[in-house]
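Sequence first, predicted coordinates after that:
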Amino acid sequence: MSRARRRRPAAAAPNVNRGVLAGFLSLLGEFLITLGLVLGLFVAYSLWWTNVLADRQASARGDEVRRQWIQAVPGAGAPSAPGALDTKDGIGFLHVPAMKNGEVLVKRGSSPGVLNDGVAGYYTEPVKSALPWDKSGNFSLAAHRDGHGAKFHNIDKLKNGDAVVFETRDTWYVYKVFAELRQTSKYNVDVISAVPKESGRTVPGRYITLTTCTPVYTSKYRYIVWGELVRTEKVDDKRTRPAELR
């Protein structure tokens, strides 16, 4: 009996090891749950809260642009050329009914610092964008597809013949979509050249190009849509919208 009693402490070692392992697994499980919650919150912030913040910022800037337009009455020393109001607040508003994204403020530049404010930006580099009132060229724009307003999230909904309308203080510029490139390298700058030959056009015209990242939630490639100006309309006192926006 005395020998059996002396052997019992040695038999307890596996129980101790199992206890340590169970404690470790418990801590690991808690860590993974916490990590999952943190990642979930990060995703919610990136894909939802940044949209809320960006939309607020863009709305405030858009309101400021429209206030400037109201104040810019003839004979009051206000700038007369459309581009003269190209301030930090923006040059006008993009309307794309097929994307169901409301009006999109357009500002100068295509860097994340510009686009993160929930706007579309026109390129200044590596190829300088034309502006809608120029006699020819390519009005080339970029915007986010997810997060920070995601103004071009539904770019894949556009099809040939759809309207793309740009609104300035005194003119509506009405474009029609005629081509798309669903995936291309982000280094392909030819798509925003003055004559975007990949669109099928080979002569100068008055084009518009919309660019964004693809696939959704990545920035590996670029999605491109091209349009061509079909007409302009003067803005009346009531800012009556073109038929394409009614």
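Nice, I can see it.

hey, let's count contacts and neighbours off CA atoms from now on
Will do.

List the contacts of Lys6.
Careful, residue 6 is Arg and not Lys. Residues near Arg6 by C-alpha atoms under 8 Å, 6 or more residues apart in numbering: none.

and it, that one's in a helix?
Yes: counting by DSSP: H, G, I helix; E, B strand; the rest coil, Arg6 falls inside a helix.

distance of it from Ala143?
From Arg6 across to Ala143, the span is 77 Å (C-alpha to C-alpha, to the nearest Å).

Check Ala163 too.
18 Å.

for this protein, what spans make up the strands?
92-95, 103-108, 120-122, 137-142, 163-167, 171-185, 206-214, 221-234 (DSSP state E).

How many neighbouring residues does Pro112 have?
Counted with other C-alpha atoms under 10 Å, residues neighbouring Pro112 total 12.

swap in Ser2?
Going by other C-alpha under 10 Å, the residues that sit close to Ser2 add up to 6.

tell me the contacts of it?
Neighbour list for Ser2: empty [criterion: C-alpha under 8 Å, 6+ apart].

Would you tell me which helix is longest in the protein?
Looking across the chain with DSSP state H, the single longest helix is helix 13-44.

Can you list the buried residues in it?
Within helix 13-44, no residue is scored as buried using 16 or more other C-alpha atoms under 10 Å.

Second structure follows, compare the two:
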Amino acid sequence: MSRARRRAAAPPPGRSVLAGFLSLLGELLITVGLVLGLFVVYSLWWTNVLADRQASARGDQIRQQWEQPPAPTPSAATEPGALDTQGGVGFLHVPSMKNGEVLVKRGTDSEVLNDGVAGYYTDPVKSALPWDPTGNFTLAAHRDGHGAKFHNIDKVKTGDAVVFETRDTWYVYKVFAELRQTSKYNVDVINPVPKESGRTTPGRYITLTTCTPVYTSKYRYVVWGELVRTEKVDDKRTPPAELR
């Protein structure tokens, strides 16, 4: 081939630089896409696996402790958290969520909820506990990632059962109101008498809260229930009818 033909066949220098840039850009975009994809898998799947594993192990420890003679807890009836250090006060059962039993611990910050549990509020409004004569047992849990224990909160409807299990008692609640969206700064929903639920007098309430819409934390989703009865735990820990 003559020198003139080789010169004619060579690509223009500008086009070669542009092609190289576009190729590099494409590779970078693919890499970024893969990293983002892996992050989503980690956030929405792997954190669930880790949290469920940890919560299950801790739940087993709690049940083993329950098989031993109870330690004296003279202030347990009046002080939320008196039964609870790093363990848990009991297990929440919400059949309509189809999420099995949920260990309940003290506190609602990320360090607690990321362990795949539900936590009861100590701030900004102090939660009552189920055995208190009146008050609002107020709980929070993640809706996505880290166990996502309240992912199906939108499946809970008025009339559904919510059961809380302790060492010696089943507390059976009945859902009476739902608030599908409210500001995350609306602390009135966890007041001892949650008036937005329609109740105006003291009672024995339970409140479930989590983020909404799904995969965001912009608003809060709230479900309220009221205690309808208690049952003593028998030797076989036979669950109440609502869980059978």
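Ah, there it is. The structure displayed is predicted, hence computed values, not measured ones.

Can you tell me which of the strands of structure 1 is packed in deepest?
strand 120-122 (a mean of 28; mean count of other C-alpha atoms under 10 Å).

so where is that one in structure 2?
Mapping strand 120-122 of structure 1 onto structure 2 (TM-score structural alignment) gives residues 118-120.

Kindly report the same for stretch 213-228 of structure 1.
By TM-score structural alignment, stretch 213-228 of structure 1 lines up with residues 211-226 in structure 2.

any idea which residue sits dead centre in structure 1?
Nearest to the geometric centre of structure 1 sits His144, at 1.8 Å (C-alpha atoms, centre = their mean).

which residue lines up with that residue in structure 2?
By TM-score structural alignment, His144 of structure 1 lines up with His142.

Can you tell me how far its match is from Lys195 of structure 2?
With C-alpha to C-alpha as the criterion, His142 of structure 2 and Lys195 of structure 2 are 24 Å apart.

ditto for Ala161 of structure 2
In terms of C-alpha to C-alpha, Ala161 of structure 2 sits 21 Å off from Lys195 of structure 2.

what about Arg8 of structure 1, neighbour count?
Quick note: Arg8 of structure 1 (other C-alpha under 10 Å) scores 10 neighbours.

Please report the distance of the residue mapped onto Ala60 of structure 1 from structure 2 from Val172 of structure 2.
Using TM-score structural alignment as the criterion, Ala60 of structure 1 maps onto Ala57 of structure 2. With distances taken as C-alpha to C-alpha, Ala57 of structure 2 is found 25 Å from Val172 of structure 2.

Lys157 of structure 2 now?
15 Å.

One more: Val223 of structure 2?
15 Å.

quick one: contacts for Val172 of structure 2?
Ala161, Val162, Val163, Phe164, Leu227, Val228, Arg229, Thr230, Glu231.

Quick one: map the first one onto structure 1.
Aligned counterpart of Ala161 of structure 2 in structure 1: Ala163 (TM-score structural alignment).

ok, its match - contacts?
Neighbouring residues of Ala163 of structure 1 by C-alpha under 8 Å, 6+ apart: Val96, Pro97, Ala98, Val174, Tyr175, Lys176, Val177, Glu244.

hmm, try it at 7 Å
For Ala163 of structure 1, the contact set (C-alpha atoms under 7 Å, 6 or more residues apart in numbering) comprises Val96, Val174, Tyr175, Lys176, Val177, Glu244.
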